[in-house]
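**Q** based on what follows, work out the 3D shape:
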Amino acid sequence: MTAKYPSVRRRLPAGLFTLSLALAIAADPAAASETADDTAAADDAAQVEGGSYGGEIIVTARRRSETAQDVPIAISVVDGEQIDNTGSFNVGRLTQLTPTLQFYSSNPRNTAVNIRGIGAPFGLTNDGIEQGVGIYVDDVYYSRVASSTFDFLDVAQIEVLRGPQGTLYGKNTTAGAINITTNQPTFDFEGKAEVSIGNLDFKQAKAAISGPLSEWLAARIAVSSTSRRGTIYNVTTDRYIQSQDNIGIRGQLLWRPADNLDITLAGDWNKQEAVCCGSVFVRTGETQRPLNRQFAALAAAQGYAFPSENPYDRLTDLDANLNAGNEIGGASLRVKWDLGPGMLTSVTAWRYWDWQPENDRDFTGLPIVTRSQNPSQQDQYTQELRYNYTGDRFDFVIGGFYYYQRIETQGTEGHGPASSRWTINPSNPLSNDPSVLGGLTAINTQYLKNTSAALFGQLSWKITDQLTIQPGVRVNYVKKDGYYRRLVFAGDGSPVTADLTDAVSAARLAVFTPQEYAPSFSDWNFSYDLTATWKAARDLLLYATYAKTFKSGGINQNGVPNGADGDPILAAATVKPESVDHYEAGVKAEFWDRRATFNLSAFRTDIKNFQANVNNGQFGVLRGYLANAGKVRTQGVEFDFSVRPSERFRAYANGAYTDAKYERFVDAPCPPELSGGSASAPNCDISGQRLPGVSKWAFSFGAEANAESSLFGQDGQFYLGYDGSYRSDWSSNPSPSAYTWIEGYSLSNFRAGFRTETGLDIFGWVRNAFDQNYLEQLSVGPGNTGLITGLPGDPRTWGGTIKASF
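**A** Coordinates of the predicted model:
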């Protein structure tokens, strides 16, 4: 669980909540939720304290308002105040607070959010499948994981539900859900503003204002802007990369024509224009290629060397244009109608996503791959209708959900004058002719239409005051239709087709192969779960859960392997659904007159037909495609502890042991050390090896002490806070490689300041206080040359923040 830092009580906004799932982002020990089943209930719950440091935390994980200690789900919660205090303004930052949440991003599109080691395949994003961690904001499903890279905007609370949530939240939550609720319009005038500055030219400003427009109409508007210089210096372009440049705005109108009816219209727009995304040299490793085709020999042949072989010098020399233009927005209409016996909720939403990237896919300063960009545009429409009833012995929720998505992508990849010598075998005379591959270009076109509909229901039967049985079911239908075409052109503009047999064309076809196919997939699936809860004492809850759920099947949208006849292997164009069996047991306890909280959960998740990412070693033959691994298993133990002996001191510690591995994957892509040679096996058996991105051990811990005092005539508190995290080593390649293990590391963050009861807060902060060198990700360079590049984590950063509210 988790918490809220200050001892000041927080008023929860009325009429927020319940919807189809939880959002993409996640957090630490946390805070109070809001949204009651009706406005009056929300007001009754408004005066609560909570957070990772203990206290009562109100959540809506089961579509109704209840304390987190009464919910038979492993759940972490973080409120907006803790986000601000810890500088955790996006999902990547929040992973330091929540041990079982993993976040990896080489750019906004290629981002993975996982819980307990599962959720999304590790590697290039494929539009043809679902994510395994559902992301929701104010009851609206965000299907693009790129949304998790944006700054949080006027957030009231984030709930992270660990484990499958398929009954209430759908086919895209086999690993869990992240539910974000924003602050809602109020009929009392209020506002807040926050400004932060720091090193690396960090600047951040946030503001929100809310109040009545009439007796029945209220409005709220919030804005946020973040900018920061990059952390890696590009010696070729004489500029820093990996910068931050985010802006967002959110507006809401609440119409309350009657006491039992709330209608909320909301719209948001968010844009990123970062100089991003690149990497630095980390190491090389021997592959199965001949020595004259490995990185050292190829680089020496062109007189090339990286600007530094120490990744923590943070130097690169990428020569292609870099851009990560990312725009997301939409609108929603939410109706909440209190019918007396229950609450009827309707959520109608439209969202769009526009992605404009430019990358350097050879990872070097040589003009090998000079263009690599796959801009995409998405439109998404959702409709959910839900009825929630709460009674003395029975609670239930029933509903339906409809989803339509269309994605269009236009890709361009082009090679430069250094490609012939780098890509073609040096024994081939064509390797000395820059015109063979110079200017070679692939034009990719693809689209996806994704339609799904579901009916769901969950019942809580209070057999006795102590024993509750909770069954749930969901029936889901999905249909996906796709199209993929790749056309190839030589540097002179002439088409390169598969029927050409001359030596020059053969060399070009070894890099880019034309391809066209139109995959289609449709399926029904039935998810269900059963939870038994035993309230052994007022402050002691025990629960056990079994869930059978699915992640829907999909289609490969990035190309598939060709067969011996040169045609696409259509059997690889579709991917089977994942079938998930999940077992979990837990205990939630409060003691020491509720000054301390301890929660413990143990889980095991078995997945058949796990959707794994498979990467081809060549530059452009195949960017990556999906295949089904035989079986994956993740199991472990998690704990959350918080203590608050007095209003002057509080502390928390959370930890997780996660054992996630491939139980059976006999035809996986081989790691680089076993790839590249003519005698290399086309596939490797990696059964029994660890899943990528998962640390066996992960912890977060922190404390805050305060003392009442006054400053400049203002009564308040001086405070000192600390938040630390640790994670053990993990693999950064889908097939574990000796070259891509990232060592474990620990990070420490401090803050100190003064806050008043009138809403003024002034504090200084330092993140990664001991300037720990660590890597966020390692990548295998193309072509099996043995090149390994990486992304260093942020160095020590420091600054100050001023917040005010009224």
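**Q** from here on, contacts and neighbour counts on C-alpha atoms
**A** Noted.
**Q** the residue lying closest to residue 764 once chain neighbours are set aside: which element?
**A** Nearest residue to residue 764, sequence neighbours excluded (C-alpha to C-alpha, 6 or more residues apart in numbering): residue 800, at 4.2 Å. Using DSSP states H and E, residue 800 maps to strand 797-805.
**Q** go on, residue 389?
**A** With DSSP H and E as the test, residue 389 turns up in strand 376-390.
**Q** for that strand, list every residue counted as buried.
**A** Under the neighbour-count criterion of 16 or more other C-alpha atoms under 10 Å, strand 376-390 has 376-389 buried.
**Q** just checking, next helix/strand downstream of that strand?
**A** According to DSSP H and E, the helix or strand after strand 376-390 is strand 394-415.
**Q** C-terminal to that following strand, what's the next element?
**A** Downstream of strand 394-415, the first helix or strand assigned by DSSP H and E is helix 419-423.
**Q** tally of neighbours for the residue nearest to residue 562 when sequence neighbours are not counted?
**A** Using C-alpha to C-alpha, 6+ apart and skipping residues adjacent in sequence, the residue nearest residue 562 is residue 568, 4.3 Å away. Number of residues near residue 568 (other C-alpha atoms under 10 Å) recorded here: 18.
**Q** would you do the same for the sequence below? I want to compare the two.
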Amino acid sequence: MNKFVKTALMAGAAWSALSTFAMAQDVAGPGDEATSVDEIVVTARRRDEALKDVPIAVSAISSERLDQTGASDITALQQQTPNATVQIARGSNSTLISFIRGVGQQDPLWGFEPGVGLYIDDVYVARPQGAVLDIFDVNRIEVLRGPQGTLYGRNTIGGAIKYVTKRLGNEPSFLGRGTIGSYDQRDFLMSASVPLSDTFAVGGAVAVYNRDGFGQNLTTGQEHYDKDVKAFRASAEWTPSDSFFLRLAYDRVEDDSSPRHGHREVNSTTGGFTPPADIYDTQAGLTGEQSVVTEGVALTAEYVLSDSLTFKSISAYRSGDTQTVIDFDQTPLPTLDVPAIYSDDQFTQELQLLFTGERWSGVAGLFYLDGTSSGVFDTIAGNLGVVIAAAGSVETESFSAFADFSFDLSDRLHASIGGRYTRDDKTGEVFRAFYLGATRSPLTGGTPRAILQTRTNYTASDTFEQFTPRASISYDFSDDLTGYASVGQGFKSGGWDMRGDAFLVPQTVNGYEPETVTTYEIGLKGSAFDRRLSFASAVFYSDFKDQQITTQQVATPPATGIASVVDNAGASTIYGFELEGTAYLTDSLTSTVSLGYLKNEFDEFITLVTGTPVDISNSRTPQNSPEWSAFWSLTHSSTVAGGDLRITPSVSYRSDFHLFDAPDPVLDQDGYALVDLAIIWRAPSGAYEFGVVGRNLTDEEYKVGGYNFAGATFNNSISAFYGPPRTVSASVTLRF
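**A** Modelled structure (predicted):
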């Protein structure tokens, strides 16, 4: 634990610097907004609590703060949250990739489980397609760091992201916003709610996002990195008495943006193709439909049974369909072209009993999920003269029972204990075959023809069971300062590799087992200097075992093919610290800071690609784990023309990191900083608002994803996907 002690000292030094800075100021108290940790209410433990009292590392980002910093979608969390990666997946426009504290999921292929759970109003979203949520009609976003296996269950070993929408009020409301900006950005948002009686209200929101591409497909002439998204949300709320609440909500997202193929980073070995001069341009030749549709309906009921007992039910159904094309080789040649179709659906039911006593509180419940995830894709390998077709599905029936209780051992000493039992029953079907001809297979709508060789064809079933406990103890050093220590565990379910080639890798039919993370954490939260400084800090140490790691295997003649191998190949030690703080420097000046330090190291990395187990951990580095992440913003408020003017410059920083476990000088990303500026003026009545937002003002070029198929077999296909360039937008908002 020497590393853990060292990290604690570093965290203390960083916090000391921030608190000393705040103490030196002649400051005034905070304004009316709920920004201190004892004012912010979160539901991280499935019940309403002040952030200060929650023994979990939680970032709670309000809609006001999101507006102030010009955040447009959920990926803005990466800039403002320490030790978090929240990005658009490679080759996609709306698929989410999330890592927290170095734990997550880069590969969004169906059948693979995420490592960070996403929730929309407490409804679990099992698949990442269509999950890059645009920020509208939102109350706050909570980011729970560290394993959340007790209260949120399977697939939250890195943490959880909770998207919390606004409840309808008992007064009519309307918001309309129009935005224009760089690259012919044209966005429109409208939301409204209307109470139809004293107990019943309806509301809805619609958003349309359009933007030309940052680049162009030089082969087809299509826009590249453009945006064409429509989102819709509707809800109805019924509150017949103080003890009963019922909400029916529906949401739908349609993404018809152009295919995103990426940028070739090196010269090709065939055809003489060189990297395009503009990093947002591509020479990809694969054409086809790009369409993502996700939708869901949820029914939430709350019934207050007594002063100490509340019952809650959350019933939900979600589905998604994706058609996409990805040209891995980034040339007009059909060297490595992948058309793909994904489909998923899920039904979830959660029942909760919330308890409140004089010196204790807690929640106990049951959770059920019935879901199916399926897909088909081709790997058109022109150099080999074949197409490799892969198809399959995973059916999951999951049941869990959980409980978490907190006890006041004294006026200042508190303890909590909880646990969750989860049982996953899964059935996987995997099919993989070669067809002659470097064109689409019959599985994706290509010319009907006989199978050249069946590589994989099996059905398997398995049951994965896990108990994930959590315990914590906290102490109120004062009314404004709380410290805590906790230990918690989470797991990600096992399964089968949907790309598995049983001809090359026979053990793929055995699947892989769950992976687990156990995290030890100490934290300090609170406010100081008459609440002029609000902060939350945490130091953590994680033991990551049985990591599910994907390794690509390319076979050359006389053996032919490309396949992935998924094994429980790794184990890691992860430790670091996190610090978030808000200082009210004067009546008109507020500063927000976050800082994350992360050390993520493989202890073991066993590969079977060579045929014999070999530990190559000394040559591997965990992906998406920058050692340092930081954010700083300064908001200046003043009265101009009778209205409220807020100017917020901000800077975010990420140190160098690897996109893949195997370091690659072509795809590794150096450290970079993003500079943003938001200027918002609101009229005295609050009825209208004008805003100007500049993002990435220094036009930083930085990678967020990539593919690596080096060598002559696949035309030296190394490609990268980049974050947005400098953009400026202006908006007008009407409210009443």
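**Q** quick check: TM-score for this pair?
**A** TM-score for the superposed chains, counting by TM-score structural alignment, normalised by the length of structure 2: 0.89, backed by 690 aligned residues with a C-alpha RMSD of 2.6 Å.
**Q** residue boundaries of the helices in the stretch 1-150 of structure 2?
**A** 2-23, 63-68, 77-80 (DSSP state H, counting those that start in this stretch).
**Q** now tabulate the ones you listed in TSV and tack on mean neighbour count and distance to residue 50 of structure 2.
**A** Putting the helices of the stretch 1-150 of structure 2 into TSV (neighbours: other C-alpha atoms under 10 Å; distance: least, C-alpha to C-alpha, whole Å) gives the following:
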stretch	mean neighbour count	distance to residue 50 of structure 2
helix 2-23	15	22
helix 63-68	18	17
helix 77-80	24	20
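**Q** residue 720 of structure 1 -> structure 2?
**A** In structure 2, the residue paired with residue 720 of structure 1 according to TM-score structural alignment is residue 647.
**Q** and the next helix or strand past the helix or strand where that match lies?
**A** Taking DSSP H and E as the definition, residue 647 of structure 2 sits inside strand 643-654. Remark: after strand 643-654 of structure 2, the chain's next helix or strand is strand 672-682, criterion DSSP H and E.
**Q** give me the angle between that following strand and strand 727-735.
**A** Using axes from the mean of the first three to the mean of the last three C-alpha atoms, to 10 degrees, the direction of strand 672-682 of structure 2 lies 30 degrees away from that of strand 727-735.
**Q** for the match of residue 720 of structure 1, what are its contacts?
**A** 68, 634, 635, 636, 637, 677, 678, 679, 680 (C-alpha atoms under 8 Å, 6 or more residues apart in numbering).
**Q** state the distance from the third one to residue 691 of structure 2.
**A** Residue 635 of structure 2 sits at a distance of 14 Å from residue 691 of structure 2 (criterion: C-alpha to C-alpha, to the nearest Å).
**Q** re the thing from before, how much does the strand holding residue 647 of structure 2 stray from structure 1?
**A** Average distance, strand 643-654 of structure 2 versus aligned residues of structure 1 after superposition (mean C-alpha distance after the TM-score superposition for structure 1): 1.2 Å.
**Q** translate residue 628 of structure 2 into the numbering of structure 1.
**A** Using TM-score structural alignment, residue 628 of structure 2 pairs with residue 697 in structure 1.
**Q** ok, residue 602 of structure 2 next?
**A** Under TM-score structural alignment, residue 602 of structure 2 pairs with residue 662 in structure 1.
**Q** okay, which residue is most central for structure 2?
**A** residue 98 (3.6 Å; C-alpha atoms, centre = their mean).
**Q** residues contacting the residue mapped onto it from structure 1?
**A** The equivalent of residue 98 of structure 2 in structure 1 is residue 113 (alignment by TM-score structural alignment). Applying C-alpha under 8 Å, 6+ apart to residue 113 of structure 1 gives the contacts 24, 25, 101, 102, 103, 104, 119, 120, 133, 145.
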